[in-house]
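> whatever this is, show me its structure:
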Amino acid sequence: MKINGNEIRPGDVVEHAGGLWAAVRTAHVKPGKGGAFNQVELKNLIDGTKLNERFRAAETVERIRLEMKDFTFLYAEGDSLVFMDTESYEQLELQKDFVGDRAAFLQDGMKVTVKMHEERAIGIALPDQVTLLITEADPVVKGQSASSSYKPAVMENGIRVMVPPFIDAGEKIVVDTNEITYVRRAD
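A predicted model of the protein is given here:
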C-alpha cells in the first residue's frame, strides 16, 4: 500500500532503498524556507543498520504489512533454534543470532510470535514475562535499607538479575524478557 512520505509513523514498516525498514522515530519539520518534510529514523529489519531519511509530502513509499504467525519453541540444536508452526505443524529453524540475547529465555513449548514477510522470518516476539528458577543468590547484608536494596542472583538460564533481599536460591521468579528485570515472586 503506497503512502505519502509525511504519513510515516513510528512502528510502520516501509520498503525503501531496496530493503525493509521500520520507522523508529519521526519528526515533522517545517523550515522557514522551503517545503515541510518528515525526518524519519529507520532501522533495517534484516541487518539492524540505522538510517535517517527526509521524506517530503509528494514522495510515496510502500508500507508493508507483516504477517504475524504463532510458533511453539521445540528445541535448540547447536546454533539453531527450532520452532513449529501451530497451524500447519511445519518446522522453522532460526539462528540464535537472529533471536539475540533473549534466546536464553526460550523454554520448551513456549509460544512465540514470528513476524513474516513473503514467507521469510524477519522478527520474533517472546512473551513479555517468563518464570525462571533462581540457582544462586547472594546472602542478605545486614544493615542495608530495605527500601532500595536489591541483590544479584543467577537464574537457571545463566543470566544475572537483581532481586529483592527475600528471594533465595531455589525460588521461582517472574522476569520481564524485554528489560531483563525482576517482576515478582512466582506463585
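> C-alpha from now on. contacts and neighbour counts both.
Fine.
> doesn't residue 100 fall inside a helix?
Yes. The assignment for residue 100, made by DSSP: H, G, I helix; E, B strand; the rest coil, places it in a helix.
> how many other residues sit next to it?
Neighbour count for residue 100, taken as other Cα atoms under 10 Å: 10.
> one more: residue 52?
Neighbours around residue 52, by other Cα under 10 Å: 13.
> do the one 5 residues further on as well
Residue 57 sits with 15 neighbouring residues when counted by other Cα under 10 Å.
> do residue 143 as well
6.
> for residue 51, see how far away it is.
Residue 143 sits at a distance of 50 Å from residue 51 (criterion: Cα to Cα, to the nearest Å).
> in what helix or strand does the residue lying closest to residue 113 once chain neighbours are set aside lie?
Excluding its sequence neighbours, the residue lying closest to residue 113 (Cα to Cα, 6 or more residues apart in numbering) is residue 70, at 4.7 Å. Assessed by DSSP states H and E, residue 70 sits inside strand 67-77.
> just checking, what packs against that strand?
strand 80-85, strand 111-117 (3 or more Cα pairs under 8 Å, 6 or more residues apart in numbering; DSSP states H and E).
> the last one: how far from the chain's middle?
Right, strand 111-117. Its chain's C-alpha centre and that of strand 111-117 lie 11 Å apart, by Cα atoms, centre = their mean, to the nearest Å.
> and the helices and strands packed on strand 67-77 as CSV, adding distance to residue 132?
Converted to CSV, those look like this (distance: least, Cα to Cα, whole Å):
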stretch, distance to residue 132
strand 80-85, 20
strand 111-117, 16
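> want to try TSV for those strands, with mean neighbour count and distance to residue 66 as columns?
As requested, these are exported to TSV (neighbours: other Cα atoms under 10 Å; distance: least, Cα to Cα, whole Å):
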stretch	mean neighbour count	distance to residue 66
strand 80-85	19	16
strand 111-117	18	6
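> so which of those gets nearest residue 29?
strand 111-117 (31.4 Å; Cα to Cα).
> need the next SSE after the closest one, C-terminal direction.
Following strand 111-117 toward the C-terminus (DSSP H and E): strand 120-125.
> before we go on, could you also do this sequence so I can check it against the first one:
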Amino acid sequence: MAKMQANQMRAGMVIEFEGQRYTILKQNIMIPGKGNAIIQVDMRNIKTGAKKDQRWRTADVVERLTTEDKEFTYSYADGDNLVLMDPETYEQTQVPSAILGDRLAFLQENMTVNVRLIEGDPVSMDLPETVTLEIAEADPVVKGQTASSSYKPALLVNGVKTMVPPFITAGERIVVRTEDASYVERAKN
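Alright, predicted model coming up:
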C-alpha cells in the first residue's frame, strides 16, 4: 500500500477507504469560491459493486493499493461468474460478473479484457473502449426535425438504450462507448 495525495487519484486506481477497497471511476477537482479545492470522486466498492461519491481536500492522504494488470479473453458466463482464459497459459479463472456493474451488457465472447489484480485477486475489469453493436429498434424521426438538432432513442441488441443521430435505423451496426453507451459512429464494416 502506498500513500498519495487525494489530487493524484485517477480513474482505474484502486484505493482503500474506511476498510473497504474501491475502484476510482472518475474524479473532478472543484474549486469553490472561497477556500481550498475539493476532489469529488465517483468510486465503486469492489466487493459489493455499490457506487459511492466521496469528497476529499486536495491535501488529504489516501491509501493506494498496488495493482497488477493482466489481459484475459472472455469465454462465457457461468451463473454469477464470468469465465476468463489466460491467453498465454490457457488457464481459466472466474471473476464475479458484478465487477463490471452496468457495463456487463457490453461484454462479448472472445473479447480481450484487462483485469486489475491485487495480490492475485481480481478487483476491477476494463472492457475495450468501444464495441460495435446492432440496433434492435430505433424511434422513427419526427417530421420537421433537423438532422443536427437532436438524437433519438434506440435500443441495442444487448438490451442497452442509447441515443443515436436521426439517420440511424434498426438493423444498422454502430460503435458505442462501453463506459456510458454513447454513440460514436456508424460501424465501418
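> what's the closest of the helices and strands packed on strand 67-77 of structure 1 to residue 64 of structure 1?
strand 111-117 (8.4 Å).
> does anything pack onto the closest one? Which helices or strands?
Strand 111-117 of structure 1 packs on strand 67-77, strand 120-125, going by 3+ Cα pairs under 8 Å, 6+ apart.
> relative to strand 120-125, how tilted is the longest one?
Going back to what we said before, that points to strand 67-77 of structure 1. 80 degrees (axes from the mean of the first three to the mean of the last three Cα atoms, to 10 degrees).
> give me the outermost residue of structure 2 relative to its centroid.
Within structure 2, the residue lying farthest from the chain centre (Cα atoms, centre = their mean) is residue 144, at 36.2 Å.
> how far away is that residue from residue 162 of structure 2?
Residue 144 of structure 2 is 22 Å from residue 162 of structure 2, by Cα to Cα.
> same check, this time on residue 57 of structure 2
35 Å.
> cool, residue 70 of structure 2 as well?
Distance from residue 70 of structure 2 to residue 162 of structure 2, by Cα to Cα: 30 Å.
> try residue 64 of structure 2
Residue 64 of structure 2 is 34 Å from residue 162 of structure 2, by Cα to Cα.
> quick one: which of those two has more around it?
residue 64 (21 against 18).
> ok, and the closest non-adjacent residue to that one?
That would be residue 15: by Cα to Cα, 6+ apart, it lies 4.4 Å from residue 64 of structure 2.
> how big's the offset between the one helix or strand that neighbour maps to and structure 1?
Assigned by DSSP H and E, residue 15 of structure 2 belongs to strand 14-17. Following the fit onto structure 1, the mean deviation recorded for strand 14-17 of structure 2 is 4.7 Å by mean Cα distance after the TM-score superposition for structure 1.
> quick check: closest non-adjacent residue to the residue nearest the centre of structure 1.
Centroid-nearest residue in structure 1: residue 125, 5.6 Å away (criterion: Cα atoms, centre = their mean). Closest residue in space to residue 125 of structure 1, ignoring its immediate chain neighbours: residue 113 at 5.1 Å, by Cα to Cα, 6+ apart.
> in this structure the one you found contacts residue 68, no?
Yes. Shown here, residue 113 of structure 1 and residue 68 form a contact pair, counting by Cα atoms under 8 Å, at 6.3 Å.
> follow-up on the earlier one: average offset of the strand holding residue 70 of structure 1 relative to structure 2?
Strand 67-77 of structure 1 sits 0.9 Å off on average (mean Cα distance after the TM-score superposition for structure 1).
> number of residues surrounding residue 13 of structure 1?
Residue 13 of structure 1: 22 neighbours (other Cα under 10 Å).
> give the contact list for it.
Taking Cα atoms under 8 Å, 6 or more residues apart in numbering, we find residue 13 of structure 1 in contact with 20, 21, 22, 23, 63, 64, 65, 66.
> now it: how far from residue 168 of structure 1?
44 Å.
> shouldn't residue 85 of structure 2 be in contact with residue 74?
Yes. Contact criterion Cα under 8 Å: residue 85 of structure 2 and residue 74 qualify, at 6.3 Å.
> where along structure 2 do the helices fall?
Using DSSP state H, structure 2 contains no helices.
> centre of the chain to stretch 181-189 of structure 2, how far?
Distance, centroid of stretch 181-189 of structure 2 to centroid of chain: 17 Å (Cα atoms, centre = their mean).
> residues making contact with it?
132, 160-164, 168, 172-177.
> can we see that at 10 Å?
Under the contact criterion Cα atoms under 10 Å, 6 or more residues apart in numbering, stretch 181-189 of structure 2 has outside partners 102-103, 105-106, 130-134, 151, 156, 160-165, 167-168, 172-177.
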